[in-house]
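> curious how this folds, go ahead:
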Amino acid sequence: MAKAKTPSAADPSSAPNVAPVPAPASPSESELLREPAELKYRRELEALRQNEADQAPAAWQLSPRSVLTYITGAKKPLKAKIDGKEVEVAITRKFFGDDSIVERSIVTLASERALLLVGDPGTGKSWLSEHLAAAISGTSLLTIQGTAGTTEEQIKYSWNIARIIAEGPKPENMIQSPCMLAMRAGKIFRFEEITRCVGDVQDALVSICSDKTIAVPELPDDPMVFARPGFNIIATANARDQGVNELSAALKRRFNYIHIPVVSDQKTEVEIVRTRSAELLERYKIPGRIEEPVLKLLTTVFREMRQGATGEGLSVQKPTTTLSTAEAIGVALDAAIHSRYFGTGTVGPEDIARNLIGSIVKEDLADLKVLKEYMSLVAKKRAASDPAWKLFHDAAVKVLSA
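Below you'll find the model as predicted:
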């Protein structure tokens, strides 16, 4: 059997069959509907690189401390030379959960163990995964989305069938997966919703996690792909999917599990909704912002229905839908767009009420009764003394009775 070639210490592009890692699009190119983190926050990443005071692990763009600062934010702006000008760059907060979650994630990625972020829908798993990859590797694009149709070839590699028929298996005829590209370049590979893949497909990661290699038996002269320093895996899993395609015991041992809880503190949730909705409104070029009282009303409704209890201690039914912070952001954005094109342009409680039903009542129509109960037991009572709740209640009743 031919001896496997040992990867050289040269640049990855010098190795056979290596495609360059996709670089972030240039800001001068046409606008994107959604910019990847490394492009949207490139000024912050560059400022952190220029102010780096600690040693970074092999192939990392930033040190662990700087990665933490990038995700959790900095108190003071950093001075940096951006696009040829000396400027001060504010490092904004990207993840509004417990900072220890981010710290443990960074420590895991600095080791040889893979990272699995687990949580309910809308808790920010993919958001955190993207920003970790952007800060560590400079790209968050080496990603696959797990589904019931995901195959082992999508994780490892496949072939250009037409060229295989004409020329046979050659390195240049291989279609490399994002995982293989990440291994060869020493980057972070992201695997979204891993538990939606069947077990046999998941187990394709066992040898990648443990041996850091991918075997290519079709190429006897070059049968192994070796991971370079800096390579690691971030996977995400929906807590509600657990048990559907449970990870095997072998794969579980190779992942460090970090659970991301639903935000329960209203102050934090208001801050998240305010920040993310402002970013989305800017993206869609919707003028104005959502005022604080409206944000508090929105997050109060979500928190109380999610917990099944009001601030006054009254028990209410919980809907089957996961009322995540991401859903609250969606309601805020829809309300702002509705107000811009069909209203006064100022988002009020009535705009929140009109767009609330679509986030709470999804597959189970019984949730419609849950929402009506909340309006009659909670919103109606508060409407008697609070003008904002009256506007909210009256608009909601009108929508629910239509």
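> contacts and neighbour counts: CA atoms only from here.
Noted.
> helix/strand/coil for I272?
Following DSSP: H, G, I helix; E, B strand; the rest coil, the label given to I272 is helix.
> neighbours of the closest residue to it other than its chain neighbours, how many?
Nearest residue to I272, sequence neighbours excluded (Cα to Cα, 6 or more residues apart in numbering): F96, at 6.6 Å. Residues near F96, counting by other Cα atoms under 10 Å, number 17.
> now the helices for the stretch 201-350 of the chain?
In the stretch 201-350 of the chain, the segments counted as helices under DSSP state H, counting those that start in this stretch are 205-211, 249-252, 266-283, 292-307, 325-342, 349-360.
> any idea which helix or strand carries the residue nearest to I272?
Per DSSP states H and E: F96 is located in neither a helix nor a strand.
> again with the one 4 residues further on
S100 is part of helix 99-110 when elements are defined by DSSP H and E.
> I258: neighbouring residues, count only.
As a burial measure, I258 scores 18 neighbours (other Cα under 10 Å).
> with K296 instead?
18.
> packing partners of the helix or strand hosting K380?
If you go by DSSP H and E, K380 is part of helix 380-383. Applying 3 or more Cα pairs under 8 Å, 6 or more residues apart in numbering; DSSP states H and E, one finds that helix 380-383 makes contact with helix 387-400.
> contacts for the helix it packs on next, please.
294, 297, 349-354, 372, 375, 379-380, 382-384 (Cα atoms under 8 Å, 6 or more residues apart in numbering).
> can I get the buried part of those residues as one ChimeraX selection?
The buried residues among the contacts of helix 387-400 can be selected in ChimeraX (16 or more other Cα atoms under 10 Å) with this line:
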select :294,297,349,350,351,352,353,354,372,375,379,380,383
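> second input sequence below; structure requested for side-by-side comparison:
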Amino acid sequence: MTETVLRPFAEQAYAHELAALAAADDRERPPSWRLSPWAVVRYLLGGTLPDGTAITPKYLGPRRLVEVAVATLATDRALLLLGVPGTAKTWVSEHLAAAISGDSTLVVQGTAGTGEETIRYGWNYARLIAEGPSEKALVPGPVYRAMADGKVARVEELTRVPADVQDSLITILSEKTLPVPELGLHVQARPGFSVIATANDRDKGVNELSSALRRRFNTVVLPLPDSVDDEVAIVARRVGELGRSLALPVPDAGLAEIRRVVTVFRELRAGRTEDGRTAVKSPSGTLSTAEAISVVTGGLALAAHFGDGVLRPHDVAAGLLGAVVKDPVADRVVWSEYLETVVRERDDWADFYRACRELAG
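Coordinates of the predicted model:
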């Protein structure tokens, strides 16, 4: 049951919404899809169904980007979600898989140690030694299972995967076939199979995609939120969801602090204040929306367990310091200058300034 786990899968957490969308969805569905492309977009962006069911937004961003992503998956093209850290690439890929296949768990987590068998298949070595190569000894990987079942597979942080392992996807994406030479067979993808990969465009030079592999993907770049209001809404919604699973206070009472955290992140990222009047130095870190969510969630935990349950400046100050100061020398100078030249000058930020200044030293 979803209430007994810390973080349910998307298809579990939003099962009611997915069921309501499926019941109301009278549009044509691609083979093996649980919903039509129109309904998948509605699931991602939110809205109200004719029966009054509210579909919560999973992504706040340009509608056209979501439509392009869904249309790509309705063809035989794979989808690459590209963007800086914190632009909801993983979040979007999970919800796309949940809405299309009803299963977001076919995931390859890309790391420097990801091997080819993680993407393709491995072996039950006890059985392999006892019986020799056989289908019973074969252990299908997530991509293998997605091909066999006509579902969406997800490859997270593709550019973290070694180049030779990346190239194992080329045949799969172009021929829709996965050879198993040990058994003399080929796994042919069933209708509905596709791959959603994510990549961090700050990872250029780590394991860049070959031109041959990149051609197999349609790339959609997910941008950072356009405005403070959009980013505050994203942070508040995700913190609320995380807070419910962790039994933390509802963040509505702390919206002022959420807005301050978001404003700080946006100004340090952009290298200027929101009004454009003051230039500021940027730290070495990315200061993503995901990090803002982490800072606020940590602040709520402090407020709940060591305060009065209301998010206040001293609850988020330590998290901000940790998020901004990644380089203990250069970033500390950047943070101190920002506090003195920007935060200190804002009359309604006096308590926030004091809380941050006490920790900054």
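> hmm, back to that, I144 of structure 1: which of the contacts of helix 387-400 of structure 1 is nearest?
Nearest to I144 of structure 1, judged by Cα to Cα, of the contacts of helix 387-400 of structure 1 is I352 at 34.5 Å.
> what does that closest one align to in structure 2?
I352 of structure 1 maps onto V316 in structure 2 when the alignment is built from TM-score structural alignment.
> next one: that match from A71 of structure 2, what distance?
Remark: distance between V316 of structure 2 and A71 of structure 2 (Cα to Cα, to the nearest Å) = 41 Å.
> who's in contact with the spatially most central residue of structure 2?
In structure 2, the centroid-proximal residue (Cα atoms, centre = their mean) is T90; its distance is 2.5 Å. Shown in contact with T90 of structure 2 (Cα under 8 Å, 6+ apart): E156, T198.
> may I ask which helix or strand encompasses it?
T90 of structure 2 belongs to helix 89-101 when elements are defined using DSSP H and E.
> mean per-residue distance, that helix to structure 1?
Helix 89-101 of structure 2, aligned to structure 1 and superposed, deviates on average by 0.3 Å (mean Cα distance after the TM-score superposition for structure 1).
> same for the helix or strand just after that helix, what does it pack against?
Toward the C-terminal end, the helix or strand that comes next after helix 89-101 of structure 2 (DSSP H and E) is strand 107-109. On a contact count with 3+ Cα pairs under 8 Å, 6+ apart, strand 107-109 of structure 2 meets helix 142-149, strand 152-156.
> as a markdown table, the ones you listed with mean neighbour count and distance to T105 of structure 2 would be great.
A markdown table is the format used below for those (neighbours: other Cα atoms under 10 Å; distance: least, Cα to Cα, whole Å):
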| stretch | mean neighbour count | distance to T105 of structure 2 |
| --- | --- | --- |
| helix 142-149 | 22 | 8 |
| strand 152-156 | 27 | 8 |
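> now for those, which one comes closest to V325 of structure 2?
Smallest distance to V325 of structure 2 across those (Cα to Cα): 26.7 Å, for strand 152-156.
> where in structure 1 does that closest one fall?
Alignment of strand 152-156 of structure 2 against structure 1: residues 188-192, by TM-score structural alignment.
> nearest residue to the equivalent of T92 of structure 1 over in structure 2 in space, please, no chain neighbours.
Matched by TM-score structural alignment, T92 of structure 1 corresponds to T56 in structure 2. Once flanking residues are discounted, T56 of structure 2 sits nearest to G46: 4.8 Å by Cα to Cα, 6+ apart.
> aligned partner of the one you found in structure 1?
Aligned partner of G46 of structure 2 by TM-score structural alignment: G73.
> list the contacts for that match?
Contacts of G73 of structure 1 by Cα under 8 Å, 6+ apart are I91, T92, R93, K94.
> which of those are retained in structure 2?
Compared against structure 2 with both residues aligned by TM-score structural alignment, their matches' Cα atoms under 8 Å, those retain I91, T92, R93, K94.
> mean shift between the helix holding S100 of structure 1 and structure 2?
Mean for helix 99-110 of structure 1 is 0.7 Å (mean Cα distance after the TM-score superposition for structure 1).
> and that helix, how far from the chain's centre?
Distance of helix 99-110 of structure 1 from its chain centroid, counting by Cα atoms, centre = their mean, to the nearest Å, is 15 Å.
> right, and the helix or strand after that helix?
strand 114-119.
> state the span of structure 2 onto which that next one is aligned.
Mapped onto structure 2 using TM-score structural alignment, strand 114-119 of structure 1 spans residues 78-83.
> mind listing what's buried in that stretch?
A78, L79, L80, L81, L82, G83.
> kindly report the same for stretch 314-330 of structure 1.
The neighbour-count check on stretch 314-330 of structure 1 (16+ other Cα under 10 Å) flags 315-330 as buried.
> with stretch 171-180 of structure 2 instead?
I172, L173, S174, K176, T177, L178.
> apart from its neighbours in sequence, what residue is nearest the counterpart of the first one in structure 1?
I172 of structure 2 is assigned I208 in structure 1 as its aligned equivalent, the criterion being TM-score structural alignment. Distance criterion Cα to Cα, 6+ apart; nearest residue to I208 of structure 1, sequence neighbours excluded, is I214 at 6.3 Å.
> that neighbour is in contact with V225, isn't it?
Yes. When contacts are counted by Cα atoms under 8 Å, I214 of structure 1 is listed as touching V225 (5.1 Å).
> shared neighbours, these two?
Joint contacts of I214 of structure 1 and V225 (Cα under 8 Å, 6+ apart) are M180.
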